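**Student:** pasted the sequence and its predicted model underneath.
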Amino acid sequence: MAHYYRLFVSNFWSENVWLPPNTTWADVAPESSKIIQHTDHRHLFYPLPMALVMLALRYLFEKYWFTPIGLSLGIKNSKPKKAPANVVLEKAYATAKRWKHKQVQGLAKQLDMTERQVERWLRLRKGQNKPSTLTKFCENAWRCLYYFCSFIYGVVILWNKPWLWDINECWNGFPHQSVTSDIWWYYMISMSFYWSLCVSQFFDVKRKDFWQMFIHHIATIVLMCLSWVVNVWRVGSLVLVVHDSADIFLEAAKMAKYSGYQKICDTIFAIFTVLWIVTRIGIFPFWIIRNTSIEAPKMVPMFPAYYIFNSLLCLLLVLHIFWTYLILKIAYNSLNAGQMEGDIRSSSDDYSEDSKSQEKPES
């Protein structure tokens, strides 16, 4: 088994695939030069324990900071009313979460209940496992805090980096580029956050784009890991800072909605929509992907891994287009309704009715 594993690893990490022509792994090893500090693939294990630290920090922030803030804003932590115990209805619910009218009629006749009573039981059963509005508020507050800090840190460390102002500098001297400590931390913390999301997503509020988000997290981690190993981290740093900017307003808009500040939510949502389109549908494809697809081949010799990176970037773009459709759909419905309705981007199917009743009147 060990022999086949080593054989697979040696073939998978072939220099002919991952490195430019006439370049070996020894050439880009951390100890290969005293002048250039190449990336170390062994450091990719650091984000795994760091992800556990990230989850612990989230727990502490949610319990001792975000929850008190949410309660002070009037957000209730009430649990949905549970459906009365009923073995027959529970068995039918386990079989199918949606019941046709004929099935409702049959169950009502079997249990000597009215159709209205059966439908009410189903409605209560669907809602009893939904998280409270306070829980959703805390989740969004955590992500908003992270994206804000990550974006600010990214802008600060990239401000004096030449590739922020001239993206062609991403390929100057490639693959022999020194990674600085600030970029190292930027990458490690970002990867630890996305690893933590891959875990917490299975326990957080379930949304309609659950699998799209999961694919997004995995694609981001794979892209960051491969770009780190092959020293394409300059492009990776630009992708990170472009992605973080709009997400700040996404989470902030959700927080405002759950808090009942509808007008503030609408304003932030409008800012988010514009910023999302500018960064995800404008800057990302027409600045970053355009450079990696058109300009990069003119400056560095092509190698197979180049097409892998570009494919992952295009996968992210496809997800962006899907989410843009959802955002524009919500924006259109909001204009017709006079306010933002539903959950933002992910079209959450578990937005609780009690959050609507908690909305505060606007002056």
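**Tutor:** The structure has been received and is ready for your questions. Numbering: from 1, shown residues only.

**Student:** from here on, contacts and neighbour counts on C-alpha atoms
**Tutor:** Will do.

**Student:** if we ignore the residues flanking it in sequence, what's nearest residue 40?
**Tutor:** residue 30 (5.7 Å; C-alpha to C-alpha, 6 or more residues apart in numbering).

**Student:** contacts only, for that neighbour.
**Tutor:** 37-40 (C-alpha atoms under 8 Å, 6 or more residues apart in numbering).

**Student:** I'd like these laid out as CSV, including distance to residue 110, neighbour count and secondary structure.
**Tutor:** As requested, these are exported to CSV (distance: C-alpha to C-alpha, whole Å; neighbours: other C-alpha atoms under 10 Å; DSSP: H, G, I helix; E, B strand; the rest coil):
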residue, distance to residue 110, neighbour count, secondary structure
37, 74, 17, coil
38, 72, 24, coil
39, 68, 25, coil
40, 67, 16, coil
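
**Student:** which of those lies closest to residue 53?
**Tutor:** Closest to residue 53 out of the contacts of residue 30 is residue 40 (21.8 Å), distances taken as C-alpha to C-alpha.

**Student:** isn't that closest one right up against residue 229?
**Tutor:** Yes - at 7.0 Å, residue 40 and residue 229 qualify as touching, with contact defined as C-alpha atoms under 8 Å.

**Student:** what comes up buried for the longest helix along the chain?
**Tutor:** Assignment by DSSP state H gives helix 304-337 as the longest helix of the chain. Using 16 or more other C-alpha atoms under 10 Å as the test for burial, helix 304-337 gives 305-306, 309-310, 312-313, 315-317, 319-320, 323-324, 326-327, 330-331.

**Student:** got it, and stretch 126-144?
**Tutor:** Here stretch 126-144 shows 126-127, 130-144 as buried, counting by 16+ other C-alpha under 10 Å.

**Student:** ditto for stretch 249-263
**Tutor:** 249-263.

**Student:** okay, one more to line up with it:
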Amino acid sequence: MAAIYKSFADTFWTESFWLPNNHTWKSLENKDNGIYYPQFHDLYVPFIVAAVLLLIRKIFENVVAYPLGKWYNLREKGYRPPPPDTVLEAAYRQIGKHPSHKDLQALSKRTDKGIRTIERWFRYRRLQGKYTPMKRFQETCWRFLFYFTAFYYGIYILWDKPWLWDTKECWYGHPFQHITSDVYWYYMVEMGFYWALVFSLMTDIKRKDFWEMVIHHVVTIGLMVFSWAGNMVRVGTLVLCCHDAVDYFMELAKVFNYLKYQKTCDALFVVFTVMWFITRLCIFPFKLIYTVGIESPMIIGMYNAMYLYVFLLMALQVLHVIWFYMICRMVYFYVITGKVQKDDRSSSEGEQSEEEENDNYYDETNKQNGVQSLQNGSTTKRDITMGLSGDSAPASS
């Protein structure tokens, strides 16, 4: 296995592809002269950082975010399930979460239940496995903390670096550019964070843009790994800062939305929209992609790996445009209604109304049937089934 891996690595990391002409990996090996160049073995460090960040996240969510959410009475219980029904359960798995009117009519004939009853059953079934507002709040608080800290730390360490103010400085002397310890750890922590996002992708709240996020994380990690190996760290730090500059505004807006501070949420959403346009649609393509695709060939010449870097950066830009389209939809909704629409990247539309209806309908059912479940825990499956069997509840939204 070791021989196979070495053969693959030697083929993949061929110098003629990754380095400018007449440069070798050996020329980038560190010597005892105080100058540090990125090394392949550094790429193991982000995995350790990712494990540490996941631990810190767990502690933060339980020690800081959870008590804060508790203070604001955020819901942390799971949602009550619908009554068991093998026919509807089979239909749910076969035709999906949102049956058409034709499907509802067919199910109504098969089960002798009203269409509205079946609609309610599907709504309650969709809530099973949904994350509660408390869980979403904890996750959002963690992302806000990281993006906020990462951005301002990045600005702090880059403030005295010439390439922050002149992107041409990213290429002078490339690839023989010394990496300082602050830049080293900035890169390692950022790379570790994205690895942590990949590791937790299956357990975090699943959003509508799940696959876009998978592509984003893979492209971002690929860019960071390749740029580290080829010592294109300077432009890499600018890409990281450009992304972190806007993300924490969205996360903070979500935090205030969960805490029911709607006006603050609306104001932060406006700031987020403006910042997204400036950073992702102006600075990123016209400064960062431009410096990689146009300025670097004029200074160091074009070589094979540069085409890959430009392609990956363009892939990120495509995602930026897709997400900006979602943001514009939210802005349109805000202008029309005066309220910020729920983030299009959240887990599912109409989820909040479904949650409220789940609680409200069960509460009404309990009152109508005289069930004192909170006092004596005597709610039975028959009581719930009787409550759900009627057709008096409003149709689905």
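**Tutor:** Nice, thanks for sending it over. None of the values given here were measured: they were computed from a predicted structure.

**Student:** TM-score of the superposition?
**Tutor:** In this superposition the chains share a TM-score of 0.94, using TM-score structural alignment, normalised by the length of the first structure; 356 aligned residues with a C-alpha RMSD of 1.8 Å.

**Student:** and the contacts of stretch 314-322 of the first structure?
**Tutor:** 212, 216, 219, 280-281, 284-285, 289.

**Student:** one more: stretch 228-235 of the second structure?
**Tutor:** 18-19, 37-40, 163, 167, 170, 174-177, 227, 288, 292.

**Student:** then stretch 272-281 of the first structure?
**Tutor:** By C-alpha under 8 Å, 6+ apart, stretch 272-281 of the first structure touches 242-243, 245-247, 249-250, 317, 320-321, 324, 327-328.

**Student:** same thing with stretch 97-111 of the first structure?
**Tutor:** 89, 113-115, 117-119, 126.

**Student:** list the buried residues of the helix or strand hosting residue 126 of the second structure.
**Tutor:** In this structure, residue 126 of the second structure sits in helix 115-127 according to DSSP states H and E. The neighbour-count check on helix 115-127 of the second structure (16+ other C-alpha under 10 Å) flags 115-127 as buried.

**Student:** again with stretch 148-165 of the second structure
**Tutor:** So, applying 16+ other C-alpha under 10 Å, buried residues of stretch 148-165 of the second structure: 148, 150-151, 154-155, 158, 163-164.

**Student:** gap between residue 253 of the second structure and residue 308 of the second structure?
**Tutor:** 35 Å (C-alpha to C-alpha, to the nearest Å).

**Student:** equivalent analysis for residue 246 of the second structure, please.
**Tutor:** From residue 246 of the second structure to residue 308 of the second structure the distance is 26 Å (C-alpha to C-alpha).

**Student:** secondary structure element for residue 298 of the first structure?
**Tutor:** Per DSSP H and E: helix 296-299 holds residue 298 of the first structure.

**Student:** now, the buried residues of stretch 249-263 of the first structure that are in helices?
**Tutor:** 249-259, 262-263.

**Student:** which residues touch the equivalent of residue 161 of the second structure over in the first structure?
**Tutor:** Alignment note (TM-score structural alignment): residue 161 of the second structure maps to residue 161 of the first structure. Residue 161 of the first structure sits next to no residue when contact means C-alpha under 8 Å, 6+ apart.

**Student:** what's around residue 275 of the second structure, how many residues?
**Tutor:** 18 (other C-alpha atoms under 10 Å).

**Student:** then residue 3 of the second structure?
**Tutor:** Neighbour tally, residue 3 of the second structure, other C-alpha under 10 Å: 8.

**Student:** name the helix or strand for it, please.
**Tutor:** Going by DSSP H and E, residue 3 of the second structure is in helix 2-12.

**Student:** check the mean deviation of the next helix or strand after that helix from the first structure.
**Tutor:** Per DSSP H and E, the first helix or strand lying C-terminal to helix 2-12 of the second structure is helix 15-18. Helix 15-18 of the second structure differs from its equivalent in the first structure by a mean of 0.5 Å after superposition (mean C-alpha distance after the TM-score superposition for the first structure).

**Student:** so which elements touch the helix or strand just after helix 15-18 of the second structure?
**Tutor:** Going down the chain from helix 15-18 of the second structure, the next helix or strand is helix 45-60, by DSSP H and E. With contacts defined as 3 or more C-alpha pairs under 8 Å, 6 or more residues apart in numbering; DSSP states H and E, helix 45-60 of the second structure has these neighbours: helix 181-199.

**Student:** the inter-axis angle of the following helix or strand past the helix it packs on versus helix 181-199?
**Tutor:** The C-terminal neighbour of helix 181-199 of the second structure among helices and strands, as given by DSSP H and E, is helix 210-229. Here helix 210-229 of the second structure runs at an angle of 150 degrees relative to helix 181-199 (axes from the mean of the first three to the mean of the last three C-alpha atoms, to 10 degrees).

**Student:** how much does helix 210-229 of the second structure stray from the first structure?
**Tutor:** Mean for helix 210-229 of the second structure is 0.6 Å (mean C-alpha distance after the TM-score superposition for the first structure).

**Student:** against the first structure, where does that helix fall?
**Tutor:** Under TM-score structural alignment, the match for helix 210-229 of the second structure is residues 210-229.

**Student:** the second structure: matching residues for stretch 320-329 of the first structure?
**Tutor:** With TM-score structural alignment as the criterion, stretch 320-329 of the first structure aligns to 320-329.

**Student:** and the matching stretch, how far from the first structure on average?
**Tutor:** Compared with the first structure, stretch 320-329 of the second structure is 0.7 Å away on average (mean C-alpha distance after the TM-score superposition for the first structure).

**Student:** give the buried residues for stretch 215-228 of the first structure.
**Tutor:** Under 16+ other C-alpha under 10 Å, the buried positions of stretch 215-228 of the first structure are 215-221, 223-228.

**Student:** distance from the chain centre to stretch 337-352 of the first structure, please.
**Tutor:** Remark: stretch 337-352 of the first structure is offset 18 Å from the chain centroid, using C-alpha atoms, centre = their mean, to the nearest Å.

**Student:** next: stretch 295-302 of the second structure.
**Tutor:** 34 Å.

**Student:** likewise for stretch 131-144 of the first structure?
**Tutor:** So, by C-alpha atoms, centre = their mean, the centroid of stretch 131-144 of the first structure is 15 Å from its chain's centroid.

**Student:** repeat for stretch 71-85 of the first structure
**Tutor:** For stretch 71-85 of the first structure - counting by C-alpha atoms, centre = their mean - the centre lies 27 Å from the chain centre.
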